[in-house]
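Participant: got a sequence here, can you model it:
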Amino acid sequence: MDLSATGEPVMTHQDPQVRVGVHISKGTCVLTRGGTDFAAYHAWVEFAAPEQASWTAEKIAFSAQGPDGKSVGLKVDLLNDACDGPRDGVPDAIWKVVALAATSAGDVGIRYTAPTS
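Facilitator: Predicted coordinates:
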């Protein structure tokens, strides 16, 4: 494929959003839903910085394998219902995946601090 490009791309900071993918070694992050364990192997974390606010992790979507060997998708909203802070009860392991995603995307300007329990 022939491809050419011109210009100086500039990220605007009005309402930027970034979606970051993280591969997870199977068995290192186990998600439990309804008493069933799922081994996560990939996560997509969505970050946003609305109206020049600091970066916030909004949601995370996991690809995981169930006990039957089939792949499933699991989503977790990370913001509380008022969208002004982190949702209560999100396990620390999920916040660690979010922090990994923020670290790997640091080159796009994400400066993120995980909430403290």
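Participant: only C-alpha atoms from now on, for both contacts and neighbour counts.
Facilitator: Noted.
Participant: surely Glu107 is in a strand?
Facilitator: For the record, residue 107 is Asp, not Glu. No - applying DSSP: H, G, I helix; E, B strand; the rest coil, one finds Asp107 to be helix, outside a strand.
Participant: specify the local secondary structure of the residue nearest the centre of the chain.
Facilitator: Among the residues of the chain, Val45 comes closest to the average C-alpha position under Cα atoms, centre = their mean, at 1.6 Å. Secondary structure assignment for Val45 (three-state DSSP): strand.
Participant: thought Thr56 was touching it, still the case?
Facilitator: No - look at Val45 against Thr56 with Cα atoms under 8 Å: they stay out of range, at 10.3 Å.
Participant: please give the structure of this sequence too, so both can be compared:
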Amino acid sequence: MDLSATGDPVVTQADPQVHVGLDLQQGTIVLSQGGTDYEPHHALVEFASPEGQPWTAQEARFSAKGPDGASVALTVDLLNDAYDGPRAGVPEVIWKVVALAATSAGDVGITYEPPTA
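Facilitator: Prediction:
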């Protein structure tokens, strides 16, 4: 590998965002849009904590297959139009996906040690 690196990484806390991806078992969730059903196989949930505020789920993006087998992306905005609380009318199953993502992001207890040189 022809690469060198120096420095000490620093994480800023001004507007931190976390994206958590989940692989979903196909057939466990059905999303319907415009009369068409889609079976998602992956979800990506975006969380943010702007300026030290509590963490909030902002958006969920789903990768899915339609009835014709074509891949589609579906996005669900999770914040209301004023950006100060959850959007009304979001189906409960999507909030369950958000809860799973939040759990896997912070409560799983992942530990990591970099490899020794």
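Participant: follow-up on the earlier one: measure the residue nearest to the centre of structure 1 to Ile24 of structure 1 for me?
Facilitator: 13 Å (Cα to Cα, to the nearest Å).
Participant: what does Leu74 of structure 1 give?
Facilitator: Taking Cα to Cα, one finds Leu74 of structure 1 at 14 Å from Ile24 of structure 1.
Participant: next, count neighbours for Thr36 of structure 2.
Facilitator: For Thr36 of structure 2, the count of nearby residues is 10 (other Cα atoms under 10 Å).
Participant: next one: Pro86 of structure 1
Facilitator: Neighbour tally, Pro86 of structure 1, other Cα under 10 Å: 19.
Participant: any chance you could map the helices in structure 2?
Facilitator: Using DSSP state H, the helices of structure 2 run over 92-106.
Participant: show me where it has strands.
Facilitator: 17-23, 31-33, 36-48, 56-65, 71-77 (DSSP state E).
Participant: could you dump the ones you listed to CSV with distance to Met1 of structure 2?
Facilitator: Compiled in CSV, the strands of structure 2 are given as follows (distance: least, Cα to Cα, whole Å):
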stretch, distance to Met1 of structure 2
strand 17-23, 29
strand 31-33, 44
strand 36-48, 32
strand 56-65, 34
strand 71-77, 36
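Participant: Ala5 of structure 2 is nearest to which of those?
Facilitator: Smallest distance to Ala5 of structure 2 across the strands of structure 2 (Cα to Cα): 24.7 Å, for strand 17-23.
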